[in-house]
Structure formats: structure tokens, C-alpha cells
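Student: sharing a sequence plus its predicted fold:
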Amino acid sequence: MKVTKRREAMLQAVLGGMTDVATLCEHFGMSEATVRRDLRALASDNRILRTYGGAAAVGSHEREPSLEERRISSPEQKQAIAQAASEFVEDGDTVFLDGGTTTAELARLLAGRTSVHVVTNNLLVVSPLVSSGVQVTVIGGDVRSSSMSTLGPLAQIALSRVSVDKAFLGADGVVAELGLCEASSDQSYLKECVMRQAAQVFVLVTADKLGRASQQHWTPLERDWTLITDDAAQREQLEPFNAQERVRVRAVSVAGSLQIQQR
């Protein structure tokens, strides 16, 4: 196969989620040196991002799903992830709930836990939590209709005045070596502000978001953090996270979580 065609095929493989060197070697039947050379060439052309042990697709401004599309996407997986996340919340904790439908699912599980204080920019969670007696502090700012969350300078200032025991963050995508990707700089920077104020950080994402660089604004993850995802995650998706000393990975069983909720 000519070099140009081979590299084009490799690009399509990376875009399709085949992101680590070992998998690419096996798929194409090529040596590690050849695969790494091709990945470097694709990266120099800004067609992919090089990562430790592999590559990631360059963010391509994918269309953001609407709030309703987010609500109906992967509901069972989000419930399982939220169930696992709720087990980390202890009585007396002050927790931050990020914008998004997975964190909204976590809020549903925290309803009625009056010993927990919730700080949030997620307007979807305010009513159910407050009506159940949970203390809620809402971070002000500009409302983003696609997620019903608040962002911008006012939200950033408010966050600088509080601290939390645990922060539960969502994302459009997460790449082990790069961090969280988002559709806007306001979203990515607000997550950075949250992490500065949190003793512990948890990232809640469904398996389809692992290794996904669908947007072009990034929040670096330069501290210890916990990834909670679902058991649809493939070995090659989880390997880059397991290779990071700062990351604790938990892939939860969707079937097991649903059984717990049905009891």
C-alpha cells in the first residue's frame, strides 16, 4: 500500500476510535516504528493529535446536540454512572454538580439527602433538590440553553468564593492526555475554575465519549481525578486512562445498576 493511502486509512481508523499504537499495529499488520512514523506525519499536518501511546482525533466542531437529544441519549448508562457516583457522596459533603444530563441524574439520587450541600451551575437540578430539602447554592451567570447551565465571568467569580469536597463534571469528550473537551471556551474554563476549588474531582461520561475530541476547547486534567464510565468501554478506550498515574478508573455495570434501582 502506498504511503499516502496507508496514512489515509490510518486516519480513518483513528477517527473511528482506534487510538492506541498496539491496536493500530495489529489492525494494519505493521511494525510499531511504522505506525508511530505515520501518526507523527498525520499530527504534523494537524489531522490528528498525538498522545502518549497513540493518537486522538482533532476536534472538528461537531454539532452540539439539543437538550432534548441529550435527555434521551444513553439513559441506562447515565443512571449506572450516577449510581456509582452517588456512592462517593458522604453525609456532610459539599459537592459541585456540573451542567449536563448525567449530573442531573446524580442530583435525582441525591434528592432528600439533607445532610449534603449542593453547589451547581446546572439549572436542571435546582427544583428537584430544593423541593426535597437539600441545601442548594446556584452559581449565577449567563444561561446556556443547550445544557441549561450558567457560565461566564459571573459564574467564575462566584466559584472563586466557595470550595467543595467533591466536584462531579461532565464533558463532550475526554482524552486521557489532553483533558475534557467542550464546545465553548466558557464551558472549558468554568470546569478549570471548579477543579481549583475541589478537594476531589470526578468525571462522569458514557463510554462513547472516551478518547473523543469532538470539540476544540479543552480543560486540562493536571491533578488526581476519578473517571466513572459504563461497561461498554472497550479495553483500548480505557488503556490510555489506566496508563495515567493520576487517574482512577471505574467502569460500572449497567445491568447491575438497573437491578439495584429496581429493588
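Tutor: Received the coordinates, thanks.

Student: C-alpha only now, for contacts and for neighbours.
Tutor: OK.

Student: mind listing what the residue most central in space within the chain touches?
Tutor: Nearest to the mean C-alpha position of the chain, counting by CA atoms, centre = their mean, stands Ala171 at 3.8 Å. Going by CA atoms under 8 Å, 6 or more residues apart in numbering, Ala171 touches 180-182, 203-205.

Student: now the helices: where do they sit in this protein?
Tutor: Taking DSSP state H, the helices of the chain run over residues 3-15, 21-28, 32-44, 67-72, 75-86, 101-110, 126-131, 153-159, 185-196, 235-242, 254-262.

Student: hold the first one in mind and look at this next one:
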Amino acid sequence: MRRRREREQQILDLIQSGESDVDALAGRLDVSPSTIRRDLQRLSDSGAVMRTYGGAVLSRPAAEATLSSREHINLQAKQAIAAMAATLVADGDRVLLDVGSTVEALGLRIKDRRLAVVTNNLALVPVFAQSETIELTLLGGNVRPISMGTFGPLAELAIRRLTVDKLFLGADGVVAGRGLCEATPEQVALKERMVEQASEVYLLADASKLGNAHQPAWLPLNRPWTLVTDVGATAEQLRPFRALPGVTVMVADGDGLAA
């Protein structure tokens, strides 16, 4: 599995540099054309590439998936990341939870803790609203049905009036030294305000999102932050993040523990 992920990342890098033919890719990576075709099909299914006659090209931008569809993608990895992230939350913390299926998985794990929770994640509202130990603050604003979250000027104004101990972000993709990417500038604008108001910043991103630059709106991360990912991440994917000053990398295994 890890070798396949490494090869798929190499394929993406080669396509980005202009190499798109199946036979040429097979020669560069010293594998059979049929192996490359299977890899390209998986990458096409995930939205990373579009198949062409004899090869593939990068998908730019990738179509944004709905929250309900994303909840079932890389489920084991997301649960491991959520389990590790839950260990970073202490009773009494004031935490800010972003939208996204991995952040939602974290919310479900801390719903019985004694916490103050601020969120724009509408999927978590029914969970926290029924808790006797959660003090819940919902960020109002415009609703994005595709991600089941709020955004816009009202949400940005609300978060400027608050501070939190820990922020847990989701993202469509993250590139070392560049930041995280999303489908719209409005999403990025709210995340930027969130980062400003948090003492500690954690980005929850499974291996498929590392190096993924297929959305058009970007948020640079120019302060200390922590990447929480899963064991599917290759050494090649993690190396540029580990080389960044101020960035901590945490890798969760199947039990949510450091690997």
C-alpha cells in the first residue's frame, strides 16, 4: 500500500512536470504500463487526474465533494487522526472546530468531555447541543450545504470577538511552505480569522491531502502549527513538512497513537 501511494505521488509529480503518456510514465518508474493504468484509474476516481487518450492530466480544480460523500472516504485514516487529535484536548479547553469529515470525527470523540466548543460545523450542532458538559457557541453566517458549515462576514465578525485554546482545521489539500487550499476564497477568509484567534493550531489531514493543490483558494500558514495525519503518509510526503520551521508532524496509527 505504501509503495503504491509513493508511486502515485511520483506519477502526479511527473504529470505536473509535463509527462503524461502511460508508456513514458511506466519507463520512468520502471513498472509495467498496466500498473500505470491502474494507478491512473485510482487517481482519476479520487479526482486528482483526468484520463486522456494514452495518459492523463491533472484535474484543476477538483470538484468539491459533499460532506456526506467524504465521510466514507479514507474512513480508517480519519478515525485514527481523530483519535490522536482527541488526546490533544484537555478538559476545560476552549476549542474551535472547523468543518470537514475528519473534524466531525473528532467532535464525536469529545462530545462527553467538559469543554467550551466554538464551531461553524453544522453537522456537530445536534451532537453538542444535547451534551450536558459542552458549552456550545455556533458561528452564524451564510450556510454552505455542500460542507454543512457557515461562512461569510457574520461568521468572520463573530470569531474576531472570541479566543480559543486550540483550533482544529480541515482542508481540501495542504502543501508544505504554501499552506492549505479550499474551493472558495470565503472559506479561506474564515479559516484565516480562526488561525488568528487560536493559541494552538492543528490541521487534520489524511495522506491523500498532503501535497494536494487542486483547489484554487489558499491560506498560508505563517505561524507555528501541527499537522496530524495518518500512517498512509509516505516519507516523501512528510519530508517537506518536517523541514519547515515551526511545524510539528504527528502521525496516527490505527489506534490513534504516534507511529
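Tutor: Received, thanks. Bear in mind that the values here come from a model prediction, so they are computed numbers and not experimental data.

Student: which of the contacts of Ala171 of the first structure fall in strands?
Tutor: Cross-referencing the contacts of Ala171 of the first structure against strands under DSSP state E gives 180-182, 203-204.

Student: export the residues you listed to JSON lines and append columns for neighbour count and distance to Gln261 of the first structure.
Tutor: JSON lines is the format used below for these (neighbours: other CA atoms under 10 Å; distance: CA to CA, whole Å):
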{"residue": "Leu180", "neighbour count": "29", "distance to Gln261 of the first structure": "29"}
{"residue": "Cys181", "neighbour count": "26", "distance to Gln261 of the first structure": "31"}
{"residue": "Glu182", "neighbour count": "25", "distance to Gln261 of the first structure": "31"}
{"residue": "Val203", "neighbour count": "22", "distance to Gln261 of the first structure": "22"}
{"residue": "Leu204", "neighbour count": "27", "distance to Gln261 of the first structure": "19"}
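
Student: now these as CSV including distance to Val125 of the first structure?
Tutor: CSV is the format used below for these (distance: CA to CA, whole Å):
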residue, distance to Val125 of the first structure
Leu180, 22
Cys181, 23
Glu182, 21
Val203, 18
Leu204, 16
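
Student: ok, so of the residues you listed, who is nearest Ser131 of the first structure?
Tutor: For these, the closest approach to Ser131 of the first structure (CA to CA) belongs to Leu204, at 24.7 Å.

Student: was I right about the closest one contacting Ile81?
Tutor: Yes - at 6.7 Å, Leu204 of the first structure counts as touching Ile81 under the criterion of CA atoms under 8 Å.

Student: got any residues that touch both of those two?
Tutor: By CA under 8 Å, 6+ apart, Leu204 of the first structure and Ile81 have these common neighbours: 102, 228-229.

Student: which of those sits closest to Gly256 of the first structure?
Tutor: Taking CA to CA as the measure, Gly256 of the first structure sits nearest to Thr229 out of these, at 13.7 Å.

Student: I'd assumed Phe202 was in contact with that closest one.
Tutor: No - if you go by CA under 8 Å, Thr229 of the first structure and Phe202 don't touch, sitting 10.4 Å apart.

Student: neighbour-wise, which of the two wins?
Tutor: Using other CA atoms under 10 Å as the criterion, Thr229 of the first structure and Phe202 rank with Thr229 on top: 29 against 22.

Student: could you measure the more buried one against Arg108 of the first structure, distance?
Tutor: 18 Å (CA to CA, to the nearest Å).

Student: repeat that for Ser60 of the first structure.
Tutor: Separation of Ser60 of the first structure from Arg108 of the first structure (CA to CA): 33 Å.

Student: for these two, indicate the residue with more neighbours.
Tutor: Between Ser60 of the first structure and Arg108, Arg108 has the larger neighbour count (other CA under 10 Å), namely 18 against 11.
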